[in-house]
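Asks: Take a look and give me a structure for this.
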Amino acid sequence: MPPFSELLPFVVALAAAGALAGLLAGMFGIGGGAVLVPIFFHVFGILGVPEEVRMQLSLGTSLAIIVPTSIRSFMAHRKRGAVDTALLKGWIIAVPLGTLAAAYVAARASSAELRAIFAIIALALAFRMIFNRASWRLGTDLPGRPARFAVGTGIGILSGLMGIGGGVLNNTFMTLYGRPIHQAVATSSGVGVLISLPGLAGYVWGGLGVYGLPPFSTGYINWLAVALLIPITLSLAPLGAQLAHAMSKRQLEIGFGIFLILVSLQFFATIIV
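Replies: Next up, the predicted model:
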């Protein structure tokens, strides 16, 4: 392992990523995973973690950090009365089911495949947010129970494969059916809770006994990174929620879209290189 003097810049980078992740968790209901996963991928690489397990470790560790962040962000949004609790209750089974399926797939997929999934979904959603039009609607209200259950399962699968809290996908789903972006953001924080808890368990199970994981890891969860970043993300999530309610719908969409493009391009670059 490199000496501490060489690791210090990366510890600082992790701390900065945690601060940004906490703000984004509150602002966009995304749990911060879209920030943490690429940062973890590179930091774990510097620490000598083999590429074969590096992406899985990044995804699992991100979901572990999202657990308390999403809970606190959800509580902050619920106090404002903006959460669609009926939708969350209907997804209590669907979303965790999809997340556990994702952990199973991730344990068997290659690092490059997981990075490609992350980048493609992020880029598609970014363009949808940036070029969004009021006429882009699939309906005036959310679909009925069977279709809604399928959507929840799909959100769990894709979010589990990206190591995110589900806000990226839930925001798109709800706004396509005419729900206000602020309600979508608030509800997404609750979706993050439904994803991160089973996701943590799934990535622990999927990585048990795997060779090449760094110290302080249980399966695909590195508890040293979790311990470092959780206090930072927790302290800043409520501030992010305040910023979300102070911004306009269009400002949220454009800011979120630009952020996703940058993350997507960064991962495409790692695949090509």
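Asks: Only C-alpha atoms from now on, for both contacts and neighbour counts.
Replies: Fine.
Asks: Pull out the buried residues from the one helix or strand Leu8 maps to.
Replies: Taking DSSP states H and E as the criterion, Leu8 maps to helix 4-28. Going by neighbour count (16 or more other CA atoms under 10 Å), the buried part of helix 4-28 is 10-11, 14-15, 17-28.
Asks: same thing with stretch 206-215?
Replies: 206-207, 213-214.
Asks: among those, which are in helices?
Replies: Gly206 (DSSP state H).
Asks: Dump the buried residues of stretch 206-215 to CSV, plus distance to Asn171.
Replies: Listed next are the buried residues of stretch 206-215 as CSV, based on distance: CA to CA, whole Å:
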residue, distance to Asn171
Gly206, 28
Gly207, 30
Leu213, 34
Pro214, 35
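Asks: Out of the buried residues of stretch 206-215, flag the one nearest to Arg80.
Replies: Gly206 (37.5 Å; CA to CA).
Asks: does that closest one really touch Ala103, like I thought?
Replies: Yes: the pair Gly206 / Ala103 is scored as a contact, 6.7 Å apart, by CA atoms under 8 Å.
Asks: Helices along the protein, start to end?
Replies: 4-28, 33-46, 51-79, 85-90, 94-106, 111-130, 145-162, 167-176, 181-206, 223-246, 249-272.
Asks: So for Trp136, which of the ones you listed sits nearest?
Replies: The closest of the helices of the chain to Trp136 is helix 167-176. By CA to CA, the value is 6.4 Å.
Asks: which strands and helices sit next to that closest one?
Replies: Under the contact definition 3 or more CA pairs under 8 Å, 6 or more residues apart in numbering; DSSP states H and E, helix 167-176 sits against helix 111-130, helix 145-162, helix 181-206.
Asks: now do 7 Å
Replies: helix 181-206 (3 or more CA pairs under 7 Å, 6 or more residues apart in numbering; DSSP states H and E).
Asks: Please point out which parts of the helix it packs on sit buried.
Replies: Neighbour counts over helix 181-206 (16+ other CA under 10 Å) mark 181-206 as buried.
Asks: Please apply the same query to stretch 258-273.
Replies: 258, 260-261, 263-264, 267-268.
Asks: go on, stretch 72-82?
Replies: 72-78, 82.
Asks: what would those look like in JSON lines with distance to Gly48?
Replies: Below are the buried residues of stretch 72-82 laid out as JSON lines (distance: CA to CA, whole Å):
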{"residue": "Arg72", "distance to Gly48": "33"}
{"residue": "Ser73", "distance to Gly48": "33"}
{"residue": "Phe74", "distance to Gly48": "36"}
{"residue": "Met75", "distance to Gly48": "38"}
{"residue": "Ala76", "distance to Gly48": "38"}
{"residue": "His77", "distance to Gly48": "39"}
{"residue": "Arg78", "distance to Gly48": "42"}
{"residue": "Ala82", "distance to Gly48": "44"}
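Asks: to compare against the first, here's another:
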Amino acid sequence: MITILLTFMALGALAGVLAGLLGIGGGLVIVPILVFSFTPLGFPEQHLMHLALGTSLASIIFTSISSFMAHHRRGAVIWPIVKSITPGILIGTFLGTCLASIMNTMLLKGLFVVFLYYVAAQMLLNIKPKPSRKIPGNVGMFGVGNVIGSISSLVGIGGGTLSVPFMTFCNINMHSAVGTASAIGLPIALAGTAGFIWNGIGVPGLPEWSIGYVYLPALIGIVSASMLTAPLGVKLAHSLPVPRLKKVFAILLLVVATRMLMSIF
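Replies: Predicted structure coming up:
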């Protein structure tokens, strides 16, 4: 067990540095790391993606709290947006976990591969939506929250990859969009974790030390290390050529996505 914890701490340390350095959501790094590391541990193939998604979202509970508190101290969180989008986020995310629980690992891998290709293309081409409208009303925000929450639960992320472009599109400056997205990540993580635990309770064949689809040794290792190394990544971001690094990381994402795609076939 000690060896497993140390392994996941090392993986969490890497995820934390990358998240802080490149400004990407931790789930984007953690999910493929978990999939590749669960395989040699002999976890059942049919539960690999469910465990990776559930554990990733559980880890985001802790990282999102430290992140949005830091942004809040800088006045970068627009709380009325958080308040109006949260109901849709909670419902959409939980329903997304229910959908994920009845999908097989191969299909979930396929969805994650498509998402990785999408994010890599955004990074390589530096695609940013042009501000062209205002934040919608409560009904519109409920619908947007449903979409962001459901997709986030299916790929195990905190939603920043989706919510930041949405807010930028709605004339929110990038600094505030990133800060607000960090706060939106908490209800996504809470509802997603609850959903994957609920849908995983009583499922036969899950590994020891799992609560539903959340694998506790991986969660403890990743959280304890990533929260320590994320500030290091932020520090490095101010001294390294981040735009160039993002392109290198985008190529890495393409490699990871292609490897996962090959594993499907």
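Asks: Of all the helices of the first structure, which one is nearest Gly139 of the first structure?
Replies: Comparing those by their distance to Gly139 of the first structure (CA to CA), the top pick is helix 167-176, with 7.1 Å.
Asks: which residues in the first structure does stretch 138-145 of the second structure align to?
Replies: Aligning stretch 138-145 of the second structure against the first structure (TM-score structural alignment) gives residues 145-152.
Asks: how far apart are that stretch and its match in the second structure?
Replies: After superposition onto the second structure, the mean distance of stretch 145-152 of the first structure to its aligned counterpart is 2.2 Å, using mean CA distance after the TM-score superposition for the first structure.
Asks: Can you tell me what sits against that stretch?
Replies: 91, 94-95 (CA atoms under 7 Å, 6 or more residues apart in numbering).
Asks: Then stretch 121-135 of the second structure?
Replies: 165, 168-171, 246-247, 250.
Asks: mind running it again at 8 Å?
Replies: 141, 165, 167-172, 246-247, 250 (CA atoms under 8 Å, 6 or more residues apart in numbering).
Asks: Over to stretch 248-258 of the first structure?
Replies: By CA under 8 Å, 6+ apart, stretch 248-258 of the first structure touches 28, 125-130, 181-182, 244.
Asks: Now those in a markdown table, please, with extra columns for distance to Glu113 of the first structure.
Replies: Shown next, in a markdown table, are the contacts of stretch 248-258 of the first structure (distance: CA to CA, whole Å):
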| residue | distance to Glu113 of the first structure |
| --- | --- |
| Phe28 | 26 |
| Leu125 | 19 |
| Ala126 | 20 |
| Phe127 | 22 |
| Arg128 | 23 |
| Met129 | 25 |
| Ile130 | 26 |
| Ile181 | 31 |
| His182 | 33 |
| Ala244 | 33 |
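Asks: Could you identify the most distant pair in these?
Replies: The most widely separated members of the contacts of stretch 248-258 of the first structure, counting by CA to CA, are Phe127 and Ala244 (20.3 Å).
Asks: Between these two, point out the one with more neighbours.
Replies: Ala244 (24 against 16; other CA atoms under 10 Å).
Asks: Now do the residue mapped onto Asn173 of the second structure from the first structure against Leu125 of the first structure, distance only.
Replies: Taking TM-score structural alignment, the alignment pairs Asn173 of the second structure with Pro180 from the first structure. Going from Pro180 of the first structure to Leu125 of the first structure by CA to CA, to the nearest Å gives 17 Å.
Asks: quick one: the alignment partner in the first structure of Ala194 of the second structure from Ala106 of the first structure, how far?
Replies: Under the alignment (TM-score structural alignment), Ala194 of the second structure pairs with Ala201 in the first structure. In this view, Ala201 of the first structure and Ala106 of the first structure are 13 Å apart by CA to CA.
Asks: returning to that earlier point: quick one: the helices of the first structure as CSV, columns for distance to Arg137 of the first structure too.
Replies: Shown next, in CSV, are these (distance: least, CA to CA, whole Å):
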stretch, distance to Arg137 of the first structure
helix 4-28, 20
helix 33-46, 26
helix 51-79, 25
helix 85-90, 18
helix 94-106, 23
helix 111-130, 12
helix 145-162, 16
helix 167-176, 5
helix 181-206, 13
helix 223-246, 23
helix 249-272, 15
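Asks: okay, now Ser248 of the first structure: neighbour count?
Replies: Considering only other CA under 10 Å, Ser248 of the first structure is surrounded by 12 other residues.
Asks: Check the gap between it and Leu47 of the first structure for me.
Replies: 41 Å.
Asks: And for Gly165 of the first structure?
Replies: Taking CA to CA, one finds Gly165 of the first structure at 26 Å from Leu47 of the first structure.
Asks: Same drill for those two, tell me which one is more crowded.
Replies: More neighbours surround Gly165 than the other of Gly165 of the first structure and Leu47, with 35 against 13 (other CA under 10 Å).
Asks: The more buried one pairs with which position in the second structure?
Replies: Checking with TM-score structural alignment, Gly165 of the first structure has Gly158 as its match.
Asks: need the contact list for Gly25 of the second structure.
Replies: 19, 157-161.
Asks: Could you do Ile61 of the second structure as well?
Replies: Taking CA under 8 Å, 6+ apart as the criterion, Ile61 of the second structure is in contact with 185-186, 189-190.
Asks: which position in the first structure aligns with it?
Replies: That one, Ile61 of the second structure, aligns with Val67 by TM-score structural alignment.
Asks: ok, the residue nearest to the spatial centre of the second structure to Ala237 of the second structure distance?
Replies: Nearest to the geometric centre of the second structure sits Ile157, at 1.8 Å (CA atoms, centre = their mean). If you measure Ile157 of the second structure against Ala237 of the second structure using CA to CA, the figure is 22 Å.
Asks: Equivalent analysis for Arg244 of the second structure, please.
Replies: 11 Å.
Asks: now do Lys246 of the second structure
Replies: Taken as CA to CA, the span from Lys246 of the second structure to Ala237 of the second structure is 11 Å.
Asks: any shared contact partners between the two?
Replies: In contact with both Lys246 of the second structure and Ala237: Leu22, using CA under 8 Å, 6+ apart.
Asks: Give me the spatial nearest neighbour of Val223 of the second structure, chain neighbours excluded.
Replies: Spatial nearest neighbour of Val223 of the second structure, excluding adjacent residues (CA to CA, 6 or more residues apart in numbering): Ser59 at 5.7 Å.
Asks: tally of neighbours for that neighbour?
Replies: Using other CA under 10 Å, Ser59 of the second structure has 30 neighbouring residues.
Asks: Repeat that for Val43 of the first structure.
Replies: If you count neighbours by other CA under 10 Å, Val43 of the first structure ends up with 20.
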